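Trainee: Sequence first, predicted coordinates after that:
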Amino acid sequence: MSEEKITSPNKEALSRLTRAVKWSPGKFSLILARCDYAGLRAQIIEQLHEVCPVQIQEITIPPWERSLHRAISGEITDNMPDAVMILGLESSADPDAILKGANHVRGKFAKDFPFPMILWVTDPVMTKLIRSVTDFYSWAGTSLRFVPSDAELSDALQQNADDMFNEILGKREIGLSEENRFLADLSDPQEFEIFLKDLEALSPPASRPSPHLQFLRGRNARNKGDTESAMKDYKACLSFWKEKNDPEREAVLLYLIGQCCGKDDPEGAKTCFQDCIQAAGECQELAAKCLCELCGVFKEQEDWEEMEKTAEEALKVNQSCDNRQAECLQCHLFLAEAVLHRDALEKAEISVQHVLNALYLWENEDDRPVLGQASDILERVSQKKDETLWHSGINCIEHIKKHGIVFRQA
């Protein structure tokens, strides 16, 4: 990685980190390196290995480990390293126990580890250090912080939002530049929260929040189960894209708002999904998602006729998009359930046979909720008096049991 990719404040911090390691040969010293983004930290570590003349051994603390001293001792049984850097503290199952344990035996570190030790921490871990283990924190001779620039944060915000829109729309292209790859993965809830706080700090308090920021805030709130806050942010974002006359993004937000409505407001959800299909235009991937969501709404309302018609349409759209097994199986399941409730046994036989065929070709063990839904429907099928349906249902049930799905008792 070229040094030009590291921003000026981080270059200075990297130089100080290099000097701190170089100036402590053969003796213990604690160096705190603070960074909230795993990808940015990886860039800094890569550059550190390139510019520092001292060989630094990397040690990652396993999530289950409770002792920092033991974790280091277990990795240096053969030869004493020139320096070590400790990673993974923020991912520990109990970081408090590790820090308090290290504070309790801090005298052993200087005795047993005659080399510089770089301890990578995040802001939340640093707060724990300062509040809970003051002695260990004050023992650090050097404390450094590595942060993304404002420009990198703004760029990453737009690119993350664009990628999320494209994912929902079914577009495969990814627009994220390599320079800002470190802010691309927001799957870690803690890192997501920090990213949002950093972004909010960029905006003047009186200014209108960026629609991209509102979109990410909505997603974060939804991930935490706060649908009320999610809907507020999504609706504000929807107003912006309506003003900009961007039907695709309008459609995405209608889809997300519909999901937030859920069982609490089925009529609101139905309206959102229907409006989404209209706004989606030629975006069949999103239309397919909305049709499946509509099936779920009709199921809650026990509107089996509408559920059947919508499931048939959803199946056609999913097949035209060449979607994966899970989507098509979901459509067959909705269709089978609808016709079973209407006691249309001839049509039910065809639907159940489609389910059976799909299950025999099943490859994805991750879609267990879909298999669970199949188990409930097929258990009902096996109780029907129609002999063909009965045999098909029993065969499907036996097949699904191989996937570890437990059936409810009739």
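Mentor: Cool, the structure landed.

Trainee: hey, let's count contacts and neighbours off CA atoms from now on
Mentor: Will do.

Trainee: can you pull the buried residues of the strand or helix carrying residue 310?
Mentor: Residue 310 is located in helix 304-320, with elements delineated by DSSP states H and E. Across helix 304-320, burial judged by 16 or more other C-alpha atoms under 10 Å covers 304, 305, 306, 307, 308, 310, 311, 312, 314, 315, 317, 318.

Trainee: Which residues does it contact?
Mentor: Contacts with helix 304-320, where a contact means C-alpha atoms under 8 Å, 6 or more residues apart in numbering, come from 284-285, 287-288, 291-292, 294-296, 298-299, 327-328, 331-332, 334-335, 338-339, 341-342.

Trainee: Report the buried members of those residues.
Mentor: By 16+ other C-alpha under 10 Å, these give 284-285, 287-288, 291-292, 294-296, 298-299, 327-328, 331-332, 334-335, 338-339 as buried.

Trainee: Take those residues and keep only those in helices.
Mentor: 284-285, 287-288, 291-292, 294-296, 298-299, 327-328, 331-332, 334-335, 338-339 (DSSP state H).

Trainee: quick one: the strands in the protein?
Mentor: 29-34, 56-60, 83-87, 116-121, 142-145 (DSSP state E).

Trainee: Just give the closest residue to residue 199, not the sequence neighbours.
Mentor: Distances taken as C-alpha to C-alpha, 6 or more residues apart in numbering place residue 153 nearest to residue 199, at 6.7 Å, with adjacent residues excluded.

Trainee: What's the separation between that neighbour and residue 123?
Mentor: 17 Å (C-alpha to C-alpha, to the nearest Å).

Trainee: which of the two has more neighbours?
Mentor: More crowded of residue 153 and residue 123, by other C-alpha atoms under 10 Å: residue 153, with 19 against 14.

Trainee: That one contacts residue 200, doesn't it?
Mentor: No - contact criterion C-alpha atoms under 8 Å: residue 153 and residue 200 do not qualify, at 10.4 Å.

Trainee: What are the boundaries of the helices in the stretch 151-300 of the chain?
Mentor: For the stretch 151-300 of the chain, the helices defined by DSSP state H, counting those that start in this stretch cover 189-202, 211-223, 227-243, 247-261, 266-280, 284-301.

Trainee: Mind putting these into CSV with distance to residue 403?
Mentor: Below are the helices of the stretch 151-300 of the chain laid out as CSV (distance: least, C-alpha to C-alpha, whole Å):
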stretch, distance to residue 403
helix 189-202, 30
helix 211-223, 27
helix 227-243, 32
helix 247-261, 28
helix 266-280, 32
helix 284-301, 24
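
Trainee: Below is structure B, check it against A:
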Amino acid sequence: MPSLYRVEDADAYNFNSMQELAWAIETSQGEFSLILARRNYEALQEYIVRKLRQVCAVEFQEIYLNQSVKVKSLYTTILEQLGDQQPAAVMVFGLESLSNRSQVLITTNQVREEFRKHCPFPLVLWVNDEVLQTLIRFVPDLESWATTTDFVLSSSQLIEALAERESYLFTRILDAGGDQFLPNTAIFGSSYCRELDSALRDLQTRGDVLDITQEASLPFVLGREAYINGQIEQALEYYQQSLAFWQQQSRSCETQQQKTQQQTSFTSRLGRTTQIPTSLRTLPKQSSTPSTPQPLTPSPLERQALLLFHIGLCYLNLAELNRSQTRHHWITARGYFQKCIDTFEQAKRPDLIAKFITKLGETLQRLEAWKDLQGLAQRSLVLHRTYGNSLQLSQDYGFIAAVALQDCRWMGAQQAARKALELLTRLTNTSGQYQMSYLLLLAKAKGHLGQSEEAITILERAKETGPMDAPQLYIRILEKLRTLYFRQKQYLEAFRVKQERFSVEQQYGFRAFIGPGRLKPHLRQTSTLLLKQETAAEEITASVRQNDVERLVERIGSTQHKLTVIYGQSGVGKSSLLEAGLVPTLKTKVIGTRDVVPILVRVYTDWVREVWKSLASSPLKVDQLNGEGFSGLKVDPLKVVRVRGASPTAKAWPKGQGSQQSSHLQHSTQTNLQHSTQTNLQHSTQTNLQHSTLLEQLRQNEHSNLLTVLIFDQFEEFFLISDNPTERKRFFDFFRECLQIPFVKVILSLRENDLYFLLQGIRHKNFDSINNNILNKTILYYLGNFSLEDAKSIIKRLTERSQVYLEEALVNTLVEELGSSEGEVRPIELQIVGAQLQTEGITTLA
């Protein structure tokens, strides 16, 4: 490959490659041929396709793979999209976006001969280095059929692009402020990280280097990626590298200015500064913000302040992860946030101080530094009246309310909290944690004013937001609510709130033992200010119960087990295994080529409606609920698009806002359609439902390539509630029909002593699908107690996760006392005793 430093060199190389690609397409008419077009940058791909339409004599059809859809194989996908059409050539884009890319290519390789039989046209697959390596590694047979054509960007284009993106990244973050963390992908698009890696690898391979400014700014980009992925220590290391450089450059710049006493170009010391392209200069501005001159390229001081802020965020995150060192990390975070504000002040940017000061206030509130918080609130209130918005002003009044509560000024706290809530009503799409926080402050003020009933009403309203936005804040709301109920002698409600608190603490890993309650799936927070992910509870994954989950998943995937009956003693953990282990695992599974839809039911007063509601609330796509077979692909009509374009420059790499807006539009459209479909389903629950309606939907799921798993937990309750023979007949008619529908599996879970109910249910029915033997050993699945060693292992894993450390002697004694004569420990007893130890703070035998 020739030198590719200059734009002209890359243009010549790409022109020759494009001519080769056009020739390959034109000479392969009427027969199948596989062509790989390798490029690492989407903007380059778009430019080449536009130019190719101008120079190629053959019209070609474009198929775009959607990253949200699990494509099974390229062969079936292409045929489905083409239908009866016979194009002269086909181009496929988006292979790198598929989460199951390896499986798709392996499946495609297995049917590769079908291409020659049924696809008499050249097929062009656009790939990057990663996809090409996957082809070589997993499907060498398919890859050996292909010819490969490369398209590249010059080193100068890549270096210019990195300079533009680095400046734009700082500018966008400064513009957004500190109230929300914008990931790199939200700024540049989902392909940014992949293309950044490619750019650095291409430059390294060619022996071309970045200038000193880009070398220093790159760790900031990488640090943000590490932070978003929960790698906090790695993020701190990157941030500190970048901070050291910009601090040195600030000092050098000040020294030079003092010596020369004239305006000196700072950029001459760092290398050429590239201006932001016009298409990227449209940054959102607050209409209430005064016209403050803002440079397109942030100054060294502004970059330095932004790095200090990001380091502060890391220490806030460490405070959540390491609760034994929480206060220490809060103090460290406070120091960095304060330095950030001081640096913005040195840069004479009061508008940026207004944007980033709130995080310092939140940290002072956590540290209960009330005097400092009062001073900050007064200062930030003045700033935000000039430069801020309603959200920032509401935060200021929230600080004022918190200080007033500490000073026992109940009326002042009430007024400030109300003002904060009133400001929030002017906004849309704000995080629920703000409203929760202000409602908690208002409720505390009401409680001190003797208005306990109003305080309870306010806290119940705060609970409606749920724990997702701020679990620790939600827990504080529950603690206050329980206290008020208890003082009002509403002991049942107080107990209910206490159990909910335990459940939330268990879900987020704050509690090792939940007591007599049922386990829930864990909600894992990847980093501060980001959404959480639902996973199987560690109480399941850390114990022998994980083996049970894996065996149950294996049974569900097998064609030999249409029905599974889980049975065991009361308190052995059947419900927890299903809700906190099996269901979240199935939600992420693809069995064969089918997505799994678990439907969990444990309320039997109207079981038909409960099943239907579960179908409505399951996170399916519109096509799956409607059974319309939406493929998630878009196809360009067979037409020639004549577009005049210049040489692809770094200004277009990566796509940035354009791709971001496109993905947001697509996500918004899918979300609205899904909401509409679920609304229709929920509306159906208001009418009289028949079990035949459920059967019809289950058959639709089958045709939509879904595997539905109906799970009836605590099934003995059905027989206690439905003592009417007609109602029992209705259920078992439905049950029998389900066993005859392909790709529908049924799980029944009930106590060991109640297995005889099943015999009563099938007594007058013909269940050929299970040979009329519902208690066959191949159907039954026994769930037993823990062994002594398993119990010790579980205690160790759970206490480590929740950072509640029990002395080994205490653990051994606890397990021995709970152990039965058979050497087993009942899970329910382990949870109850463990919860009591944690509540009482007992960690040793002494």
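Mentor: Perfect, thanks for sending it. As the structure is a prediction and not an experimental result, all values here were calculated from the model.

Trainee: Closest one of the buried residues of helix 304-320 of the first structure to residue 35 of the first structure?
Mentor: For these, the minimum distance to residue 35 of the first structure (C-alpha to C-alpha) is 43.2 Å, reached by residue 318.

Trainee: how about that closest one, what's its partner in the second structure?
Mentor: Using TM-score structural alignment, the partner of residue 318 of the first structure in the second structure is residue 384.

Trainee: What's the separation between its match and residue 313 of the second structure?
Mentor: From residue 384 of the second structure to residue 313 of the second structure the distance is 22 Å (C-alpha to C-alpha).

Trainee: before we move on, what about residue 789 of the second structure?
Mentor: Taken as C-alpha to C-alpha, the span from residue 789 of the second structure to residue 313 of the second structure is 41 Å.

Trainee: One more: residue 422 of the second structure?
Mentor: 28 Å.

Trainee: for residue 166 of the second structure, same thing?
Mentor: 20 Å.

Trainee: what's the answer for residue 250 of the second structure, then?
Mentor: In terms of C-alpha to C-alpha, residue 250 of the second structure sits 23 Å off from residue 313 of the second structure.

Trainee: Looking at the two, which one has more neighbours?
Mentor: residue 313 (26 against 17).

Trainee: In this structure the more buried one contacts residue 332, no?
Mentor: No - using C-alpha under 8 Å, residue 313 of the second structure is not in contact with residue 332; the gap is 10.2 Å.

Trainee: Assumed residue 745 of the second structure was part of a strand.
Mentor: Yes - with DSSP: H, G, I helix; E, B strand; the rest coil as the criterion, residue 745 of the second structure is part of a strand.

Trainee: mind listing what it touches?
Mentor: 556, 561, 562, 563, 707, 708, 709, 710, 738, 739.

Trainee: can you put those in CSV and add secondary structure and neighbour count?
Mentor: What follows is these, written out as CSV (DSSP: H, G, I helix; E, B strand; the rest coil; neighbours: other C-alpha atoms under 10 Å):
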residue, secondary structure, neighbour count
556, helix, 25
561, coil, 18
562, coil, 23
563, strand, 23
707, strand, 25
708, strand, 23
709, strand, 22
710, strand, 22
738, helix, 21
739, helix, 19
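
Trainee: okay if I get those as a markdown table plus distance to residue 832 of the second structure?
Mentor: Below are these laid out as a markdown table (distance: C-alpha to C-alpha, whole Å):
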| residue | distance to residue 832 of the second structure |
| --- | --- |
| 556 | 32 |
| 561 | 35 |
| 562 | 36 |
| 563 | 33 |
| 707 | 37 |
| 708 | 34 |
| 709 | 31 |
| 710 | 30 |
| 738 | 38 |
| 739 | 38 |
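
Trainee: ok, those vs residue 427 of the second structure, which is closest?
Mentor: residue 708 (40.8 Å).

Trainee: any idea what the closest one aligns with in the first structure?
Mentor: So, by TM-score structural alignment, residue 708 of the second structure is left unmatched.

Trainee: What separation do you get for residue 708 of the second structure and residue 748 of the second structure?
Mentor: Taken as C-alpha to C-alpha, the span from residue 708 of the second structure to residue 748 of the second structure is 14 Å.

Trainee: What residues in the first structure pair up with stretch 587-599 of the second structure?
Mentor: Under TM-score structural alignment, there's no match for stretch 587-599 of the second structure.

Trainee: Give the aligned equivalent of residue 216 of the first structure in the second structure.
Mentor: Checking TM-score structural alignment: residue 216 of the first structure goes with residue 221.

Trainee: Enumerate every residue touching that match.
Mentor: Applying C-alpha under 8 Å, 6+ apart, the residues contacting residue 221 of the second structure are 166, 184.

Trainee: And it, how close does it get to residue 211 of the second structure?
Mentor: Taking C-alpha to C-alpha, one finds residue 221 of the second structure at 16 Å from residue 211 of the second structure.

Trainee: now swap in residue 270 of the second structure and tell me
Mentor: 7 Å.

Trainee: Residue 614 of the second structure now?
Mentor: Taking C-alpha to C-alpha as the criterion, residue 614 of the second structure is separated from residue 211 of the second structure by 57 Å.

Trainee: If you count surrounding residues, which of these two has more?
Mentor: More crowded of residue 614 of the second structure and residue 211, by other C-alpha under 10 Å: residue 614, with 17 against 13.

Trainee: can you name the residues of the first structure that stretch 662-670 of the second structure overlays?
Mentor: Under TM-score structural alignment, there's no match for stretch 662-670 of the second structure.

Trainee: Could you list the buried residues of that stretch?
Mentor: For stretch 662-670 of the second structure, it's none, nothing buried (16+ other C-alpha under 10 Å).

Trainee: Over to stretch 266-274 of the first structure?
Mentor: Buried-residue list, stretch 266-274 of the first structure, by 16+ other C-alpha under 10 Å: 266, 267, 268, 269, 270, 272, 273, 274.

Trainee: give me the stretch of the second structure that that stretch matches.
Mentor: Using TM-score structural alignment, stretch 266-274 of the first structure pairs with 330-338 in the second structure.

Trainee: what comes into contact with the matching stretch?
Mentor: Counting by C-alpha under 8 Å, 6+ apart, 308-309, 311-316, 319, 357, 359-360, 363-364, 366-367 sit against stretch 330-338 of the second structure.
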